[in-house]
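Novice: Dropping the sequence and predicted coords here.
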Amino acid sequence: MITLSPEAYAIIEGRHSDPFRYLGLHDEGGHHVVRAFIPEAQNVEAIGEHGERAPLERIHEAGLFAGALPNGSRKYQLRARFGDNVVELDDPYRFPPVLTDFDLYLLGEGTHQQIYDKLGAHPMTLDGVEGVAFVVLAPNAKGVSVVGDFNYWNRRRHPMRVRGVGYWELFIPQASVGDHYKFDIIEPNGQHLPLKSDPFAFATEVRPKTASIVFDEAKLARPRPAPSGMNALSAPMSIYEVHLGSWRRKGNNEWLTYRELAEQLPAYAKDMGFTHIEFLPVNEHPFDGSWGYQPTGLYAPTSRFGTPDDFAALVDACHREGVAVLLDWVPGHFPDDPHGLGHFDGTALYEHANPLQGRHRDWGTLIYNYGRTEVVNFLVSNALFWLDRYAVDGLRVDAVASMLYLDYSRPADEWIPNKYGGRENLEAIDFLRRFNTEVFGHYPQATTAAEESTAWPQVSRPVEFGGLGFGYKWNMGWMHDTLKYIGKDPIHRKYHHGDILFGLHYAFSENFILPLSHDEVVHGKRSILGRMPGDQWQRFANLRAYYSFMFGHPGKKLMFMGCEFGQEREWNHEQSLDWHLLEQTSYAGVQALIRDLNRLYRSVPALHELDCDPAGFEWVVTDDANNNVFAWIRKGNEPRARCLVVVNFSPNVYHDYSIRVPFAGAWREIFNSDSAHYGGSNVGNVGEVRTRDALVPELHLTIPPLGAIFLVPES
């Protein structure tokens, strides 16, 4: 009976933290000893590089074998018999390390910019043999094994070795592209955790299954780039926000695939005149009802609609149509599903241990520990990953306010102040600045946008000047105030005139996007059309006037799918938009209005060149509360690049309405929301109006009911 060492029993029991120290080829007493652990094998022999054969003795019934190779052989294969089957195997424990010392140095420092090239599952050829290298961070684990299709999900078969400060790695020759896998992790107290999905998985199973899938991400067919300059402050940005699972569905209520979406969605967005499509989060997520905002696989496009190559094809199709792609990105929280990041190595690795810091009360999710180098590196690298591998054009960061404030949605006694006694999350601030610095440093044509709902200063100002460094900020105040105003009956709007005026007091304090997002058409808020008062004609006229007001207002534009044709009901993520409504003229008129507004916004420099500059705006009428009329001039860079916007939020027609303008002569009416083409009453100025003789040029206009008109000076 052979007496086994404690190391041998650690291998047998699947708890050895450095299996290479025992398994594989070792020089012992002048002999080359090979040890292999292959459960279920009846016998095993080693085949040397010159064909020499060395039977290995079974030294434990669990499947531990050992024997000597002839001196001189450094490379070998294993031949194992399983019943009637004989299989030749490359021994994972004869291969060199996957991570270099320089990798470990950069990972420890937190400056490895392409961490996704190292962590996760990477098909490769190592020492002349094809296989897959697996690397995972679990610094507090007592042991980590890879389990998957290649080892029949046997947690004892492929224990990994630990390197650096807790990076576990193993090259497995038997693994290949398409294999399903997870990590079996032994927590510090010696207990096995539920099997964990790979935080760096590039592909995953379709929910409710949760395994990671080996994908050769290096062979991804990367999309072509979008046209340059699309994210510039001076460029028109009209964003179509889309939830891929419910934009359009098949007749049996099945999702469209990425490939099917690629055939329809980009062409539709282009036809409608949108410059950008923003996808609600496409990262893998277990719960449909989270809409992607509770992700478990930040590096994997959700498998609901296809493969990573399929998603890349969708991005490519958008770029082919000249439409840029933005992704909704969620670094603010993550769910506590047992296969995910929560308690990943038996400790609070990605989250805070204290629930007063590490758990969101509202959403029941966990909060990243932004003070941890490995976590920041994980998140920043993920942002760069989508810009690099999938050529996306920008990231909209969700729930930034929840990241910035330690007391976000918490009672006074349920949060922990920062080191200065304040409520600001200093680590999150540093993370956001690092994120934006890295994104713009590596991809200056890209952009970022913050969903930030407070008065936090300088969100979209450069980091070097004390800002957070975002390209844009969602103007949540504008959205709130204007929707409140437009929801009032016109007879009461004069008492809320300031709701429209107030937004211009701070309109240029940030680079703003005006959002009518998914959040405004769910949870009992009704659709945008559903908020409009009055009879059917007035509701649609109100909607057209409101949309026109939005496109005439300074700031980039964002509109959630369905809003562009006046979806009547609230958005439901489990079914398609109500495209059948376009058979009715009222809804088709709204769609035509948005198409024309996008065309005007893109073609008229005054409507976009100085969107984020106070030099691009001048009030003309602010004090006509009794008539619910507003008027302003939008300005472009050229002296005569001007556009007069007049909005009437009352149901009355106003004739001979006097408005001063900067230039005498003819002004051409280029847009009228009351056009019969959109379902209106066709009240307007018959295409052109000339100024009256006066010290200051004046136009005397006919202003349509619940309508907006845009006029430009003739050159």
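Specialist: Nice, thanks for sending it over.
Novice: alpha carbons only for contacts and neighbour counts from here, please
Specialist: Fine.
Novice: Contacts only, for His608.
Specialist: Taking Cα atoms under 8 Å, 6 or more residues apart in numbering as the contact definition, His608 lies against Ser234, Ala235, Pro236, Pro554, Gly555, Lys556, Tyr601, Arg602, Gly636.
Novice: swap in Gly552?
Specialist: Contact partners of Gly552, counting by Cα under 8 Å, 6+ apart, are Leu607, Arg634, Val645.
Novice: Now do it against Ile500, distance only.
Specialist: Between Gly552 and Ile500 the distance, using Cα to Cα, to the nearest Å, works out to 13 Å.
Novice: What of Gly29?
Specialist: Taking Cα to Cα as the criterion, Gly29 is separated from Ile500 by 87 Å.
Novice: Over to Tyr420?
Specialist: Computed with Cα to Cα, the distance linking Tyr420 and Ile500 is 39 Å.
Novice: of the two, who's got more company?
Specialist: Comparing Tyr420 with Ile500 by neighbour count (other Cα atoms under 10 Å), the higher total belongs to Ile500, at 18 against 8.
Novice: First-to-last residue distance for stretch 152-172?
Specialist: Between the opening and closing residues of stretch 152-172 we find a distance of 14 Å, counting by Cα to Cα.
Novice: Report the buried residues of it.
Specialist: By neighbour count with 16 or more other Cα atoms under 10 Å, stretch 152-172 contains the buried residues 153-163, 166-172.
Novice: and if you look at stretch 138-156?
Specialist: When burial is assessed from 16+ other Cα under 10 Å, stretch 138-156 yields the following buried residues: 138-151, 153-156.
Novice: burial measure for Asn672, as a count.
Specialist: Considering only other Cα under 10 Å, Asn672 is surrounded by 29 other residues.
Novice: so it sits right up against Asn685, yeah?
Specialist: No. Here Asn672 does not reach Asn685: they are 9.1 Å apart, not a contact under Cα atoms under 8 Å.
Novice: List the ones among the buried residues of stretch 152-172 that fall in strands.
Specialist: Secondary structure from DSSP state E places Arg161, Val162, Arg163, Tyr167, Trp168, Glu169, Leu170, Phe171, Ile172 of the buried residues of stretch 152-172 in strands.
Novice: Can you show me the helices along the stretch 551-700 of the chain?
Specialist: According to DSSP state H, counting those that start in this stretch, the stretch 551-700 of the chain carries its helices in the segments 585-603.
Novice: Let me know the secondary structure of Phe435.
Specialist: Secondary structure assignment for Phe435 (DSSP: H, G, I helix; E, B strand; the rest coil): helix.
Novice: ok, structure two:
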Amino acid sequence: MPPHMNADDVQALLAARHDAPFDVLGLHKVGGKSWLVALVPDAETLSARFGRKTVEIPRLDGPIFAGPVPNSKLGYTLNATYPGGDDWAFDDPYRFGPVLGDMDRHLIGEGTHRRLWQALGAHVTKHEGVPGTHFAVWAPNAAHVSLVGDFNVWDGHRNPMRRVGQTGCWEIFMPGMAEGTLYKYEIAPQHGAAFQKADPVAFGAQHPPATASVVRDISGYGWTDDAWMQARAERNRRDRPISIYEVHLGSWRRAADGRMLSYRELATQLVDYATYMGFTHLEFLPVSEFPFDGSWGYQPVGMYAPTIRFGPPHEFRDLVEAAHNAGLGVLLDWVPGHFPTDAHGLAQFDGTALYEHEDPREGFHHDWNTLIYNYGRTEVRNFLTANAVYWLSEYHVDGLRVDAVASMLYRDYSRPHDQWVPNKDGGRENYEAIAFLREMNTVAYGEVPGIMTVAEESTAFPGVSTPVDAGGLGFGFKWNMGWMNDTLRYMEKDPVHRSWEHHLITFPIDWAWTENFILPISHDEVVHGKGSMIDKMPGNEWEKFANLRAYYGYMWGFPGKKLLFMGCEFAQWQEWNHDVSLDWDALRGHSQRGVQALVRDLNHLYRETPALHVNDCDPAGFRWIMNDPQRSLTAFARFGGPGDAPVIVVCNFTPMEWHDVRLGVPGGDGSWSEVLNTDAETYGGGNRINAGGVTTEEEGCHGLDRSIRITVPPLSTVMFRRDP
């Protein structure tokens, strides 16, 4: 037996439990003599070649071969023979030194590695002059970690990994291993049987329901979107028009045979459509790899892997690049709030509650049957914060919309009174999650200038979109869930009852300036029995479409950025179903084509009219003109910067046509052009328009010195812009 090993080493290797295999395997010089030890199951013989010299390595015990070899500074290759005469020449993984350097080790140990994915995961690279793939994983409480895959028949005995100092990481360089290799980590806990896990930092995965990670080389993409990247900071500002088309990639449109479109197909079809419709940004439901289609991506397992459902990573980049080159920003829904319990995922990753809390009162979501990240652990915060930077930098994504922020902020979120643990001060706020969100936003904006982050947050938690240095969470924008809930409640009511509920359409302005708001009509509003947008509207078919057109006009006129889920822009009748395509055949109907044309025109008007977007997040951009609950009429003015023409938005939420309505207007004498009327014939309406515009009269009204007289069609929104 070689002098650097003993019987315990042999038994540990045979049992796949050795915690320091590189101390034993490979080439070791002891007392001036070199010894080579290799673990090659199923081999009949083994030899090592040093330059032109070949040395037979005798069998020590079972699959372990060990023997003296010449002292040499040359590298070596191994050659194994197998029953039946087959042989295999290969580079020994155990002749290579560590890949992770001192700085990586320091930052990983400290939990501050801003580019964590460049250290962990699987990287196609060249090490010590030999091409191959480097693997590294964080599993601090494991007794032993092995790399397994098709290349070693998923046998955890064959490729044990090196423990990296005190970082809790394990690594191995596999010479000759190329992109496309399937792999997992076999982890032996301190107690109990070994199990296999997918790589938390894998850049690719098998198509579900298969669960292996896949080696993907994400280097070397030749981006051609420089013009967009240099200008995107300007496009993401709160005084710019932001109109977002929210998309579930698997069901936006499908091929004739029912299959999902690829990233590259979406790069033409989806990008062309969103551009035609006048949206400024695309927002994708989560694309991080996830096992269950029915979760829509909101229960991710592979946080660093674009889902293979639509293609490999470079093809996802093709989609982002195509969007940028068409003038569209790209936002991703991002889920750092929880993760599923799938056996191949993060749950009990190294045999302990590593990423999650041990106590289910802190670590388990009853609503979703998922586990909650332990934000108090620096390495877990690093994993998530680096993941945000990863998507923003590696894939040129322009922003992240963070899912379920409310569930992160409060320890008692959707929990019975006896199923949560108070914070150190006895309160319900999750201090650790709050600190994580602040850190994530600080790092994201600092590392990748020009991006935006958006919070889906449904409570009155203060300062969500206030900068961190001013005491806020640091998000760029927040979804206005209150606006969405109140206004949809209003619109679902029969018009005869709306006069009693008029506050629902006006009250949202009371908090409109507390955050930088986005007005969302998202996927959550058209699923799980809630019906489609057109189906929510009361009345006969004509009234339903008129109601919806009036609502969209009100939404685009109201302060706040805009978000609309796919299918809502053409009023498909069916509730959204993630398993099938949108009902594009609905566009054969004149009314559906009319709604689509309206949304397109609203987008273009919003983008081209400073008064409708410059002060979306500033009270200087808004003034009430009229609220008439009895007639369900409301009117308000929108203002841009100095010199920008103001816009008047008038909404009628009854099926009555109002003639000769006198409306106060800002400014002096002049004329106002009707720039949008949802009752126009082209949108499917009755074409009751204010043709030729209107001229101010000296009669004061609504506290203003000048007024106009207009016709307001039934169930409509009409917009007027001051002529130069």
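Specialist: The structure has been received and is ready for your questions. In this text, all values refer to a predicted model and were calculated from it rather than measured experimentally.
Novice: Columns distance to Arg433 of structure 1 and neighbour count on top of the contacts of His608 of structure 1, output as a markdown table?
Specialist: Shown next, in a markdown table, are the contacts of His608 of structure 1 (distance: Cα to Cα, whole Å; neighbours: other Cα atoms under 10 Å):
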| residue | distance to Arg433 of structure 1 | neighbour count |
| --- | --- | --- |
| Ser234 | 23 | 19 |
| Ala235 | 24 | 19 |
| Pro236 | 26 | 27 |
| Pro554 | 26 | 28 |
| Gly555 | 23 | 30 |
| Lys556 | 23 | 28 |
| Tyr601 | 32 | 24 |
| Arg602 | 31 | 20 |
| Gly636 | 31 | 21 |
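Novice: which one among the residues you listed gets closest to Ser73 of structure 1?
Specialist: For the contacts of His608 of structure 1, the residue nearest Ser73 of structure 1 by Cα to Cα is Ala235; the value is 65.8 Å.
Novice: counterpart of the closest one in structure 2?
Specialist: With TM-score structural alignment defining the correspondence, Ala235 of structure 1 maps onto Arg240 in structure 2.
Novice: so what's its match up against?
Specialist: Taking Cα under 8 Å, 6+ apart as the definition of contact, the neighbours of Arg240 of structure 2 are Glu234, His613, Val614.
Novice: Repeat the analysis, applying 10 Å as the threshold.
Specialist: Under the criterion of Cα atoms under 10 Å, 6 or more residues apart in numbering, the contact list for Arg240 of structure 2 reads Glu234, Thr280, Lys561, Tyr606, Arg607, Pro610, Leu612, His613, Val614, Asn615, Asp616.
Novice: returning to that earlier point: looking at the contacts of Gly552 of structure 1, which is nearest Gln538 of structure 1?
Specialist: When these are ranked by distance to Gln538 of structure 1 (Cα to Cα), Val645 comes first, at 20.6 Å.
Novice: show me where the stretch 351-500 of structure 1 has strands.
Specialist: Taking DSSP state E, counting those that start in this stretch as the criterion, the stretch 351-500 of structure 1 contains strands spanning 394-397, 447-450, 472-474.
Novice: In structure 2, what stretch matches the last one?
Specialist: This points to strand 472-474 of structure 1. Aligning strand 472-474 of structure 1 against structure 2 (TM-score structural alignment) gives residues 477-479.
Novice: Tell me roughly how far that stretch lies from structure 1 on average.
Specialist: When structure 1 is overlaid, stretch 477-479 of structure 2 sits 0.2 Å from its aligned residues on average, using mean Cα distance after the TM-score superposition for structure 1.
Novice: Any idea how far that stretch is from the middle of the chain?
Specialist: Centroid displacement of stretch 477-479 of structure 2 relative to its chain, using Cα atoms, centre = their mean, to the nearest Å, is 15 Å.
Novice: what sits up against that stretch?
Specialist: Residues outside stretch 477-479 of structure 2 that contact it (Cα under 10 Å, 6+ apart) are 237-238, 401-402, 452-458, 463-466, 515-522, 560-563, 617.
Novice: Swap in 6 Å and give it another go.
Specialist: In this structure, residues lying in contact with stretch 477-479 of structure 2 by Cα atoms under 6 Å, 6 or more residues apart in numbering are Val454, Ala455, Glu456, Ser465, Asn516, Phe517, Ile518.
Novice: Out of the contacts of Gly552 of structure 1, which comes closest to Ala312 of structure 1?
Specialist: For Ala312 of structure 1, the closest of the contacts of Gly552 of structure 1 turns out to be Leu607, at 32.7 Å, with distances computed as Cα to Cα.
Novice: follow-up on the earlier one: output the strands of the stretch 351-500 of structure 1 in JSON lines; the columns should cover distance to Tyr76 of structure 1 and mean neighbour count.
Specialist: Supplementary listing: these in JSON lines, determined by distance: least, Cα to Cα, whole Å; neighbours: other Cα atoms under 10 Å:
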{"stretch": "strand 394-397", "distance to Tyr76 of structure 1": "49", "mean neighbour count": "25"}
{"stretch": "strand 447-450", "distance to Tyr76 of structure 1": "52", "mean neighbour count": "24"}
{"stretch": "strand 472-474", "distance to Tyr76 of structure 1": "58", "mean neighbour count": "26"}
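Novice: any chance of those strands in TSV, with distance to Met532 of structure 1 too?
Specialist: Below are the strands of the stretch 351-500 of structure 1 laid out as TSV (distance: least, Cα to Cα, whole Å):
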stretch	distance to Met532 of structure 1
strand 394-397	29
strand 447-450	28
strand 472-474	23
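Novice: Please, where are all the strands along the stretch 201-350 of structure 2?
Specialist: In order along the chain, the stretch 201-350 of structure 2 carries the following strands (DSSP E, counting those that start in this stretch): 213-214, 243-247, 281-284, 288-289, 302-306, 329-334.
Novice: what's the closest of those strands to Val37 of structure 2?
Specialist: Of all the strands of the stretch 201-350 of structure 2, the one in closest proximity to Val37 of structure 2, counting by Cα to Cα, is strand 213-214 (29.3 Å).
Novice: From the contact counts, what lies against that closest one?
Specialist: Contacting strand 213-214 of structure 2 under the criterion 3 or more Cα pairs under 6 Å, 6 or more residues apart in numbering; DSSP states H and E are the following elements: strand 182-188.
Novice: who touches the strand it packs on?
Specialist: Surrounding strand 182-188 of structure 2, the residues in contact under the criterion Cα under 6 Å, 6+ apart are 142-149, 156, 194-198, 212-214.
Novice: how much does that strand stray from structure 1?
Specialist: Once superposed with structure 1, the aligned residues differ from strand 182-188 of structure 2 by a mean of 0.4 Å; criterion: mean Cα distance after the TM-score superposition for structure 1.
Novice: picking up where we left off before, can you redo the ones in strands among the buried residues of stretch 152-172 of structure 1 as TSV with distance to Lys182 of structure 1?
Specialist: Supplementary listing: those in TSV, determined by distance: Cα to Cα, whole Å:
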residue	distance to Lys182 of structure 1
Arg161	16
Val162	17
Arg163	19
Tyr167	16
Trp168	13
Glu169	13
Leu170	13
Phe171	15
Ile172	14
